[in-house]
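Engineer: Below: sequence and its predicted model.
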Amino acid sequence: MSPAAGHDRFDAIVLGAGAAGLFCAATAAARGRRVLVIDHNVEPGAKIVISGGGRCNFTNIHTAPDRFLSANPHFAKSALGRYTPQDFVALVDRHGIAWHEKTLGQLFCDGSARQIVAMLMRECGDARFALGAPIRAVEHGDGLFRVTAGDGAYAAPALVIATGGPSIPKIGATGFAFALAKQFGLKLVEPRPALVPLTLGADEALFRELAGVAAPVTAMAGKARFSEAALFTHRGLSGPAILQASSYWRPGSAIAIDFVGDRPADWLLAEKQARPRATPRAVLAGLVPQRLADALAARLALGETLAACKDASLRAAEARLRRWSFQPSGSEGYAKAEVTVGGIATAGLSSQTMAARHLPGLYCIGECVDVTGWLGGYNFQWAWASGHAAGLAV
């Protein structure tokens, strides 16, 4: 009996019908490969559909390797260089999908994110799909990978792990990729939630009471700095600037927020000279919404008017406003995380093909790999680029 007896035979089996898996399948199918895509969800592209508020922030025109986190910051360069945002935009244009640029290079569909899923499915051509098929076993031997999923049994010399990370479990996300990677001898960089709201403890209750207030800030975690909006929530901090900083934040460490922006040094002293009778609350309201200004002024405990404040106190207040420290008690976890930082270690993979170095025929792509982009379309671009690299190799 042959090692694949009773199994439908393919050139490549892709586990996961998300962004990376679909793009890999499309690339391989275009090369004439017989491809099977397996997913436990009954519909493809679950994360694509909900992304960007339903309009899919499908790439970012400012994509560059320094916009990605990885234990090896050089790993993503090859794939990103060989499949660029301009390449994906050209594909979107060929399919007649209208799009627009929002802020910071983020590209969105004018219509629905489902247009991107439909485009990818068309691009997959003759690839076969086994959807709504939970994977029951994955084995390897005699140069073949054998997968039992749903009611089917399949075999191929190439297996692509594209099942993502555990972020957003409500759409079916799990840590399956990490368990499978361990099974096949690949190492992991500790996964953790990323692009995720942060929670504040009881000592920061004053700020938790500002739920719904947003302000333009610069959020800092370590050496990373992001200038966008921060949003105070009933549990802590969110908004684009905080989500960005969260990818660099580690439990037990602090994050800092600059509320002052581009105002010059000694800005409060200049305000004192210009408006000595103004209250600190009124001056801070020129920076941030009034409710936040009131909370900051209460914490700073300055005098009733600027004239009543010593210059040293104003300098100290400005310094704190430029680097206001928060000690998050945690994050809102994978349930609210847009992506996963960490994952399958790149040391065991080829940056050219995404292939496992020690096991011919095994590939890892997309979010399950230890490459995580900034907020704003970068993670989709990594999905397209890594999927393209593997799709050319299987």
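Structural biologist: It's in. Numbering: from 1, shown residues only.
Engineer: Every contact and neighbour count from this point should use C-alpha atoms.
Structural biologist: Will do.
Engineer: quick one, what contacts the most centrally placed residue in the chain?
Structural biologist: By C-alpha atoms, centre = their mean, the chain has its centre lying nearest to residue 339, at 4.0 Å. Residue 339 is in contact with 165, 166, 167, 168, 193, 194, 195, 367, 372, counting by C-alpha atoms under 8 Å, 6 or more residues apart in numbering.
Engineer: And the furthest pair within these?
Structural biologist: Farthest-apart pair in those is 168 and 372; separation 15.3 Å (C-alpha to C-alpha).
Engineer: Quick check: buried residues in stretch 338-357?
Structural biologist: 338-356 (16 or more other C-alpha atoms under 10 Å).
Engineer: how long is it end to end?
Structural biologist: 29 Å (C-alpha to C-alpha, to the nearest Å).
Engineer: Just give me how far that stretch sits from the chain centre.
Structural biologist: 15 Å (C-alpha atoms, centre = their mean, to the nearest Å).
Engineer: what number of residues lie near the residue lying closest to residue 221 once chain neighbours are set aside?
Structural biologist: Spatial nearest neighbour of residue 221, chain neighbours left out: residue 255 (5.0 Å); criterion: C-alpha to C-alpha, 6 or more residues apart in numbering. By other C-alpha atoms under 10 Å, the residues close to residue 255 number 21.
Engineer: close enough to count as contact, residue 210 and residue 234?
Structural biologist: Yes: using C-alpha atoms under 8 Å, residue 210 makes contact with residue 234 at a distance of 7.4 Å.
Engineer: Comparing those two, which residue is more hemmed in?
Structural biologist: Shown here are residue 210 and residue 234; by other C-alpha under 10 Å, residue 210 has more neighbours (18 against 14).
Engineer: The more buried one is in what secondary structure piece?
Structural biologist: Secondary structure from DSSP states H and E places residue 210 outside every helix and strand.
Engineer: tell me the contacts of it?
Structural biologist: For residue 210, counting by C-alpha under 8 Å, 6+ apart, the contacting residues are 232, 233, 234, 291, 292.
Engineer: Could you verify that the last one is part of a strand?
Structural biologist: No: secondary structure of residue 292 (DSSP: H, G, I helix; E, B strand; the rest coil): helix, not part of a strand.
Engineer: Touching, it and residue 216? I think so.
Structural biologist: No: using C-alpha under 8 Å, residue 292 is not in contact with residue 216; the gap is 11.6 Å.
Engineer: Which one's more surrounded, residue 168 and residue 372?
Structural biologist: residue 372 (26 against 19).
Engineer: Give me the distance between the two termini of stretch 250-265.
Structural biologist: Stretch 250-265: ends 31 Å apart by C-alpha to C-alpha.
Engineer: And for it, what's in contact with it?
Structural biologist: 216-222, 245, 249, 287-288, 318, 321-330.
Engineer: Also stretch 13-26?
Structural biologist: So stretch 13-26 is contacted by 35-39, 44-48, 120-121, 123-125, 127, 155-156, 158-164, 365-366, 380, 382-384, 386-391 (C-alpha under 8 Å, 6+ apart).
Engineer: Contact partners for residue 219?
Structural biologist: Residue 219 sits in contact with 225, 226, 227, 228, 230, 241, 242, 245, 255, 256, 257, 258, where contact means C-alpha under 8 Å, 6+ apart.
Engineer: putting a second one here so we can go through both:
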Amino acid sequence: MNGQAFDAIVLGAGAAGLMAAAVAGQRGKRVLLVDHNPEAGRKILISGGGRCNFTNLGTAPDRYLSDNLHFAKSALSRYTPRDFIDLVEAHGIAWHEKTLGQLFCDGSARQIVALLLEECAKGQVRLAFGEPVSHIDYGDGLYRVMMAGTRHTAPVLVIATGGPSIPKLGASGFAYDLARRFDLGVIQPRPALVPFTLGEDEALFRELSGVSTEVEVHWKKAHFREAALFTHRGLSGPAMLQISSYWQHRTPIQVDFVPDAARGWLVDAKRAAPRQTLRRTLAERLPERLADALLDKLGMAGELGAQGDRALVRAEEALRRWAFTPNGTEGFAKAEVTAGGIATAGLSSQTMEARKVPGLYAIGEAVDVTGWLGGYNFQWAWASAVACGRAIP
């Protein structure tokens, strides 16, 4: 059965899809917004502990991963965190800044979803939620989208269905399957901002489940200084989630457990208080359970004065360059986002339109642009969506 003709059909009612539909609708375009979930913005609702970390004041292109590190520059420069803050404030939503430029709602993430739905309503966007797409084809300049036995058409199709992270919310690789059908390249998707798992040889650290401490973690040239959390399966916390986006399987990460300590601090501590124990000295900088585990691994105990200076220097270096080799991650089930995705080489950085497929656009997490933890991925969603919504003819 034939349905309605639209100017654009947007697939996916997450952050990017809602924003793109709203922008295009408010430009007078007839827009259909489709999602197989019965409600919009399911990932938004769980983000930021339910308060939605909706952007980051430190947004810059170098905070994103992509095969083309320049691709995100155009969209991010044309729709900034201040632009989204203005929208939030126009809707009367109170917000606050946490650490490292992260902005959150004072109330609930539902306020951001309500904002986006109100913006869609202003643009008279037609909503079709809880209706899975059964078939899509293209011909004679029109995309034909079949759902619930009805075929809708439009000269523009926007892929905003995200990646497969958090499948329990209905996430899948639908975007990549669709992109491949239209001969768009796909960079191998992988879990990002995801906890690490450790093998049996690191069982001692898995027994520290719940212990958290500030560290500086390194993988090749990437490094982050934030909290690390030991879990019953391995390593988590902001520092580990950040470095996981860069990490390659079966390679070591290096952890500095004493990033604030001056060089030679253990030898200096020995000079100042030779009768003090190593355990107490380390516990002044680290949680006691972690201090015990590290000293156990180092095979060291007793008073500082009983240790040779060289042994203390070696211990200090070990604490600064502690190597963990994760045996994997907790996968897409626990990943906050997906790295990789639809290759930027086939897209316009100005409009998000496919270079060789007229009227086909890809935005948000579906694209091979992945931000750091802390609101960066939402800002990419808003920016790429606005670029797309403004470009739809």
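Structural biologist: Everything's here; your move. Remember, it's a predicted structure, so these values are computed and weren't measured experimentally.
Engineer: quick revisit: from residue 329 of the first structure, how far off is the residue nearest to residue 221 of the first structure?
Structural biologist: Taking C-alpha to C-alpha, one finds residue 255 of the first structure at 11 Å from residue 329 of the first structure.
Engineer: And residue 213 of the first structure, by the same measure?
Structural biologist: Distance from residue 213 of the first structure to residue 329 of the first structure, by C-alpha to C-alpha: 20 Å.
Engineer: what's the answer for residue 148 of the first structure, then?
Structural biologist: 42 Å.
Engineer: Please apply the same query to residue 15 of the first structure.
Structural biologist: Taking C-alpha to C-alpha, one finds residue 15 of the first structure at 36 Å from residue 329 of the first structure.
Engineer: Looking at those two, which is more packed in?
Structural biologist: Neighbour count, other C-alpha under 10 Å: between residue 15 of the first structure and residue 329, residue 15 has more, with 24 against 17.
Engineer: Which position in the second structure pairs with the more buried one?
Structural biologist: Taking TM-score structural alignment, residue 15 of the first structure has residue 11 as its aligned residue in the second structure.
Engineer: And for residue 75 of the first structure?
Structural biologist: Under TM-score structural alignment, residue 75 of the first structure pairs with residue 71 in the second structure.
Engineer: surely that match meets residue 347?
Structural biologist: No: the criterion here is C-alpha under 8 Å, and residue 71 of the second structure misses it with residue 347 at 9.1 Å.
Engineer: okay, and the common contacts of the two?
Structural biologist: Residues touching both residue 71 of the second structure and residue 347 (C-alpha under 8 Å, 6+ apart): there are none.
Engineer: To which residue of the first structure is residue 387 of the second structure aligned?
Structural biologist: By TM-score structural alignment, residue 387 of the second structure lines up with residue 389.
Engineer: which element is that match on?
Structural biologist: helix 378-391.
Engineer: repeat for residue 216 of the second structure
Structural biologist: Here residue 216 of the second structure sits within strand 212-219, counting by DSSP H and E.
Engineer: Just tell me the aligned range of that strand in the first structure.
Structural biologist: Counting by TM-score structural alignment, strand 212-219 of the second structure corresponds to residues 214-221.
Engineer: mind checking the SS state of residue 116 of the first structure?
Structural biologist: helix.
Engineer: Show me what it lines up with in the second structure.
Structural biologist: By TM-score structural alignment, residue 116 of the first structure lines up with residue 112.
Engineer: Please apply the same query to residue 143 of the first structure.
Structural biologist: Looks like residue 143 of the first structure aligns to residue 141 there (TM-score structural alignment).
Engineer: List the contacts of that match.
Structural biologist: Counting by C-alpha under 8 Å, 6+ apart, residue 141 of the second structure has contacts 155, 358.
Engineer: rewinding a little: residue in the second structure matching the residue nearest to residue 221 of the first structure?
Structural biologist: In the second structure, residue 255 of the first structure lands on residue 253 (TM-score structural alignment).
Engineer: How about residue 33 of the first structure?
Structural biologist: Residue 33 of the first structure maps onto residue 29 in the second structure, by TM-score structural alignment.
Engineer: my read: its match touches residue 5, true?
Structural biologist: No: counting by C-alpha under 8 Å, residue 29 of the second structure sits too far from residue 5 to count as a contact (11.4 Å).
Engineer: if I look at the spatially closest residue to residue 217 of the first structure that is not a sequence neighbour, how far off is residue 284 of the first structure?
Structural biologist: Using C-alpha to C-alpha, 6+ apart and skipping residues adjacent in sequence, the residue nearest residue 217 of the first structure is residue 259, 5.2 Å away. Residue 259 of the first structure sits 9 Å away from residue 284 of the first structure, taking C-alpha to C-alpha as the criterion.
Engineer: Could you pull out the helices in the second structure for me?
Structural biologist: In order along the chain, the second structure carries the following helices (DSSP state H): 15-26, 42-46, 73-78, 81-90, 110-122, 174-181, 203-206, 238-244, 265-272, 278-283, 288-298, 309-320, 376-391.
Engineer: Make TSV out of those helices and add distance to residue 103 of the second structure.
Structural biologist: TSV is the format used below for the helices of the second structure (distance: least, C-alpha to C-alpha, whole Å):
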stretch	distance to residue 103 of the second structure
helix 15-26	16
helix 42-46	14
helix 73-78	17
helix 81-90	9
helix 110-122	12
helix 174-181	29
helix 203-206	32
helix 238-244	16
helix 265-272	37
helix 278-283	33
helix 288-298	31
helix 309-320	32
helix 376-391	10
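Engineer: As TSV, those with distance to residue 59 of the second structure and mean neighbour count would be great.
Structural biologist: Shown next, in TSV, are the helices of the second structure (distance: least, C-alpha to C-alpha, whole Å; neighbours: other C-alpha atoms under 10 Å):
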stretch	distance to residue 59 of the second structure	mean neighbour count
helix 15-26	17	29
helix 42-46	19	19
helix 73-78	8	17
helix 81-90	7	15
helix 110-122	19	20
helix 174-181	25	17
helix 203-206	34	18
helix 238-244	15	25
helix 265-272	36	17
helix 278-283	36	18
helix 288-298	34	16
helix 309-320	29	16
helix 376-391	6	26
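Engineer: for those helices, which one sits closest to residue 132 of the second structure?
Structural biologist: Of all the helices of the second structure, helix 174-181 comes closest under C-alpha to C-alpha, at 11.2 Å.
Engineer: so the closest one aligns onto which residues of the first structure?
Structural biologist: So helix 174-181 of the second structure sits over residues 176-183 in the first structure, by TM-score structural alignment.
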